[in-house]
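# heads up, no residue letters with this:
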């Protein structure tokens, strides 16, 4: 789905929820409409172009510390995998019989890495990392994959500017097999 479609769907859903909450409050005497601030708290998606990236920055050096403390138990000391997915390596394997899909070999956008880390990691405490720590972990994982230097510092502008190795390996939008008539 394109960003505009997602925004429209989100707004339509929010309006429906607000309408239902208002009816439930009137009819049953329970609930209340969600406030704009409560709705905004759920609107944390990051566009593939980096739109909606928050302020802040983080270094790969700091990311190594956060990764060791928060991520290595699942993803291994250097992102090689463990109980969690492998994050590093796999470049050049996607066309092989046994492709290795990692951040460095498969993911098309660096902004998606930020979005996923912020939303879902660490698995035992999702959304617990600060924006600075998310930028730092993203910088560290990208540096392990050779996409940014080991001394990289990322922020919204520099993260959005990264061209991932597999950026052109996906079907363009709109997909050629889907036609809106």
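Yep, it's here. From a predicted model like this one, the values you see are computed outputs, not experimental measurements.

# going by C-alpha atoms from here, please, whenever you check contacts or count neighbours.
OK.

# what's the separation between the nearest residue to residue 75 once chain neighbours are set aside and residue 100?
With sequence-adjacent residues excluded and distances taken as Cα to Cα, 6 or more residues apart in numbering, residue 75 is closest to residue 81, at 4.3 Å. Plainly put, residue 81 is 12 Å away from residue 100 if you go by Cα to Cα, to the nearest Å.

# can you check residue 9 too?
Distance, residue 9 to residue 100, using Cα to Cα: 34 Å.

# counting neighbours, go ahead and name the busier of the two.
residue 100 (20 against 12; other Cα atoms under 10 Å).

# in addition, the following structure is provided for comparison:
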């Protein structure tokens, strides 16, 4: 169990931000300030419009192969789920007593699918897929959900152009856009 001083120190780190953490690291002899290169490596967020999608491209066929090698063990051979969540199906269930939240039923923006896969998958090696692999897996998952045809090849403009079925299913944040 954390002591009161440990909790206070953790709260201070959160409040101080990067500059404060650097000063605290010097004072307490723990940690160090992140380098610009380290910050840049994590500054890879992609918004719903697809801004900052990297160069690359991937086809449904390529995605099938990457999915079989890196995703099927958890998500099932065809995205039906297993130890990982289902990625396919659920259309028409969101307003029912037992909604099935999948990429095809719940996910609002295709570029954020790319962002999530790139950052978090595969679970045992997040960030290990190349941009081409992530475009391909995105194309395959979208194809399994009937959102792109079998011959689709996705790149940044193509992915950003996909209109997801639940795009308008979320309540807009009423707060002013800060940081955009």
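Nice, I can see it. Remember, predicted model here, so these are calculated numbers, not experimental data.

# quick one: residue 112 of structure 2 and residue 46 touch, right?
Yes: when contacts are counted by Cα atoms under 8 Å, residue 112 of structure 2 is listed as touching residue 46 (6.3 Å).

# check contacts around the residue with the shortest distance to the centre of structure 2.
With distances taken as Cα atoms, centre = their mean, structure 2 has residue 116 as the residue nearest its mean C-alpha position (1.0 Å). When contacts are counted by Cα atoms under 8 Å, 6 or more residues apart in numbering, residue 116 of structure 2 is found next to no other residue.

# can you verify it is assigned to a strand?
No: membership of residue 116 of structure 2 in a strand is not supported by DSSP: H, G, I helix; E, B strand; the rest coil, which gives helix.

# relative to structure 1, what is the average displacement of the strand or helix carrying residue 69 of structure 2?
When elements are defined using DSSP states H and E, residue 69 of structure 2 is found to belong to helix 60-70. Between helix 60-70 of structure 2 and its aligned stretch in structure 1, the superposed structures give an average distance of 0.3 Å (mean Cα distance after the TM-score superposition for structure 1).

# quick one on the thing from earlier: from residue 89 of structure 1, how far off is the residue nearest to residue 75 of structure 1?
Residue 81 of structure 1 sits 10 Å away from residue 89 of structure 1, going by Cα to Cα.

# then residue 5 of structure 1?
As it turns out, when the distance is counted by Cα to Cα, residue 5 of structure 1 lies 34 Å from residue 89 of structure 1.

# these two: which is more packed in?
residue 89 (19 against 10).

# would you map the strands across structure 2?
58-59, 153-154 (DSSP state E).

# okay if I get those strands as JSON lines plus mean neighbour count?
Supplementary listing: the strands of structure 2 in JSON lines, determined by neighbours: other Cα atoms under 10 Å:
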{"stretch": "strand 58-59", "mean neighbour count": "22"}
{"stretch": "strand 153-154", "mean neighbour count": "23"}
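
# now render those as CSV, adding distance to residue 23 of structure 2.
Listed next are these as CSV, based on distance: least, Cα to Cα, whole Å:
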stretch, distance to residue 23 of structure 2
strand 58-59, 45
strand 153-154, 45
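
# quick check: closest non-adjacent residue to residue 153 of structure 1.
Leaving out its chain neighbours, the residue that sits closest to residue 153 of structure 1 by Cα to Cα, 6+ apart is residue 59, at 4.1 Å.

# what about residue 67 of structure 1, neighbour count?
25.

# these two touch, right, it and residue 138?
No: proximity of residue 67 of structure 1 to residue 138 does not meet the contact threshold set by Cα under 8 Å, at 9.5 Å.
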